[in-house]
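# Just need the structure, nothing else, for what follows:
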Amino acid sequence: MTTKLDLYRVFCITARNGSISRAAQELYMSQSAVSQAIMQLENELDTRLFNRTTRGVTLTTEGSLLFEYAHSALSLIEAGEQKLTEFKDMTIGELKIGVGDTISKHFLLPYLEEFHIRYPNIRFKIVNGTTLEICALLKSGAVDLGVCNFPLNDPSLEQIPCLEVQDIFVCGDKYRAQCREPMHLRDIASLPLILLEPSSNSRKYVEDVLSAAGVKVSPEFELGSHDLLLEFAKINLGIACVIKQFARDYLEQQLVYEIPLQQEIPKRHIGICYLQSVSLSPASKKFVEQLSQERISP
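Here you go, the predicted structure:
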């Protein structure tokens, strides 16, 4: 079935060649099919577009006017198709990711580096935020992907766990002696606590675990940075709840010490998420594939 767009393409190529036969060769059509297409367009527009001569065809005044617009429109369509091809081939594009500072530093950076090496023409836009803020950014369309702390109680988001993590309590030299033996969570709560801010998903997870054990917390300090938790614990301002995988340097250098617990806090994940109702861009799909294929355990 010949569409209106097909008719305009035949019209433009014929006008550019000035010959129905040469247009037919370029279009891989018969001369009669080209002539019929031109006649069909002229009938639909109720306008003669070409002057027919023994040497070929020339545009009428009306045909010249139409050619100016039709040629521009077809060129724009071709440019758009080319851009789509470039997006699919990953030669251009943008990847917008919402992520917090801690996860960027301790988890995401190697993946960003590898992706950039593979696809150097894809631009990154990184937006910092808490897990709740990242979920809001996803729903507003401000970012394509979120990398954050799980679990998330949001059925609108596709969630892919990537890194299994363990929440632990750590202390400095001052508290080490009294925290050598495995402690109950209620004993931990009786000490000066250093926790993340209440809006943090990590904080909420740990608080839920403590609450399920009948333990209510009243932290001495509430901080917005995981690294600050470690620094405060190192100088003996209290007991900090941190992610073990992100505190390895401090633990290995014995700047802080892990407090043994009678019952460990259940492990959870850091992962990548995106809206189920929105199709991912080619760059986003590739990045999700990369993280999905390279899941790691502690």
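# CA atoms for contacts and neighbours, from now on please.
Will do.
# quick one: the strands in the stretch 151-298 of the chain?
Shown for the stretch 151-298 of the chain, the strands assigned by DSSP state E, counting those that start in this stretch span residues 157-165, 167-171, 193-196, 221-223, 239-243, 257-258, 268-275.
# With the stretch 1-150 of the chain instead?
Secondary structure of the stretch 1-150 of the chain (DSSP E, counting those that start in this stretch): strands at 50-53, 56-59, 94-99, 123-128, 145-149.
# Sequence B follows; please return its structure for comparison with A:
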Amino acid sequence: MNIKLEQYKIFNEAASTLSFSLAARNLFISQSAVSQTIRLLEKELHTQLFIRQSKGVILTKEGKILHQKIAQALSLITSAENQITHFQELSQGELLIGAGDTLSENYLMPYLVSFHQQYPYVQIKMVNRTSLEIIELLKTGDIDLGFVNMPLFDEAITIQECLQVHDIFVSQQKDNHIYTFKELAKEPLVMLEKNANSRQYVDDYFASQGFLLQPAIELGSHNLLLEAVKNGLGKACVIKEFSQAECLHQQIHEIQLETPLPKRSIGYAYLSRKTLTPAAFKFIELLPIMSK
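Here you go, the predicted structure:
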């Protein structure tokens, strides 16, 4: 058997995109070169790897098996090649990150500052989007690293947990009453806009308990929620970890719930079949390791 690594790389791109033309474009070769390589592989392996259709191709059972193993092997090879680079100081390049507004302001900023201090010549570009929009930006290559709300499942994306947060309700005045979900749902509530991922999480959880939240006020950022509570506009749903200073100085007070909301997780995400850039790799190293 005389199959070269380059042939497997072409096969992997074609199997990942399910398009010979897109694979050719991504690899900067001709479509005929991709087709010829696949034919040679199929001949060498004595099996059909793709089923040709009018709109692209699909993998055969044998093709799926080969793709799974080849993708893993190429990932290991690429990681080994790039790991040497990762240990070198970054003197140029860029760090492309996507995250929501709240995470950017309350979680990522200290790590961005630390990264800039260590690698001042690397340009940092941050885009603020929802979790689903961040996944799409990863797939299109517009960002290298994204921070998303978990759980979120996508076969093309690898997600690693990096932070656990707790959603709580707070009020301007101290309130010793222990609220049920039914009681809280009737209160004048201040919450994020409905398209925010953290708002959807709380809405879905209350709905699972049989209660529909209808806030009196909807705002566009976590900081505005805190300001609204401090000015007595209602009881707000905020992230505990990002509201500790206000709670400590008794500007706001946590409301006790009969059943606390379950904690949720934030993860960093990247495209599974694409090796992390040296800048993204170094940024991840700055993040605290989650204990098991």
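# Let me know the TM-score between chain one and chain two.
Here the TM-score for the pair of chains, by TM-score structural alignment, normalised by the length of structure 2, is 0.66; 208 aligned residues with a Cα RMSD of 2.2 Å.
# still on that earlier bit, among the strands of the stretch 151-298 of structure 1, which comes closest to G214 of structure 1?
Among the strands of the stretch 151-298 of structure 1, the nearest to G214 of structure 1 by Cα to Cα is strand 193-196 (16.7 Å).
# With structure 2 overlaid, how far apart is the closest one on average?
Once the two are superposed, strand 193-196 of structure 1 sits an average of 1.1 Å from its aligned residues in structure 2 (mean Cα distance after the TM-score superposition for structure 1).
# residue range for that strand in structure 2?
Counting by TM-score structural alignment, strand 193-196 of structure 1 falls onto residues 189-192 of structure 2.
# Please list the residues outside that stretch that contact it.
For stretch 189-192 of structure 2, the surrounding residues in contact (Cα atoms under 8 Å, 6 or more residues apart in numbering) are 198-199, 214-222, 225, 228-229, 233-238.
# Tell me which residue lies nearest the centroid of structure 1.
In structure 1, the C-alpha nearest the mean C-alpha coordinate belongs to L145, at 2.8 Å (Cα atoms, centre = their mean).
# check contacts around that residue.
L145 of structure 1 neighbours (Cα under 8 Å, 6+ apart): K96, I97, G98, L138, I272, C273, Y274, S284.
# Touching, the first one and V143? I think so.
Yes - counting by Cα atoms under 8 Å, K96 of structure 1 sits close enough to V143 to count as a contact (4.7 Å).
# what's the closest non-adjacent residue to D142 of structure 2?
Among residues not flanking D142 of structure 2 along the chain, L96 sits closest, at 7.6 Å (Cα to Cα, 6 or more residues apart in numbering).
# Give me the contacts around stretch 290-298 of structure 1.
When contacts are defined by Cα under 8 Å, 6+ apart, stretch 290-298 of structure 1 is touched by residues Y111, I160, P161, C162, L163, E164, V165, Q245, I272.
# which two of those residues lie the greatest distance from each other?
Between any two of the contacts of stretch 290-298 of structure 1 (Cα to Cα), the greatest distance is 18.8 Å, for I160 and Q245.
# just to revisit the earlier point, number of residues surrounding the residue nearest to D142 of structure 2?
Look at L96 of structure 2: counted by other Cα atoms under 10 Å, it has 20 neighbours.
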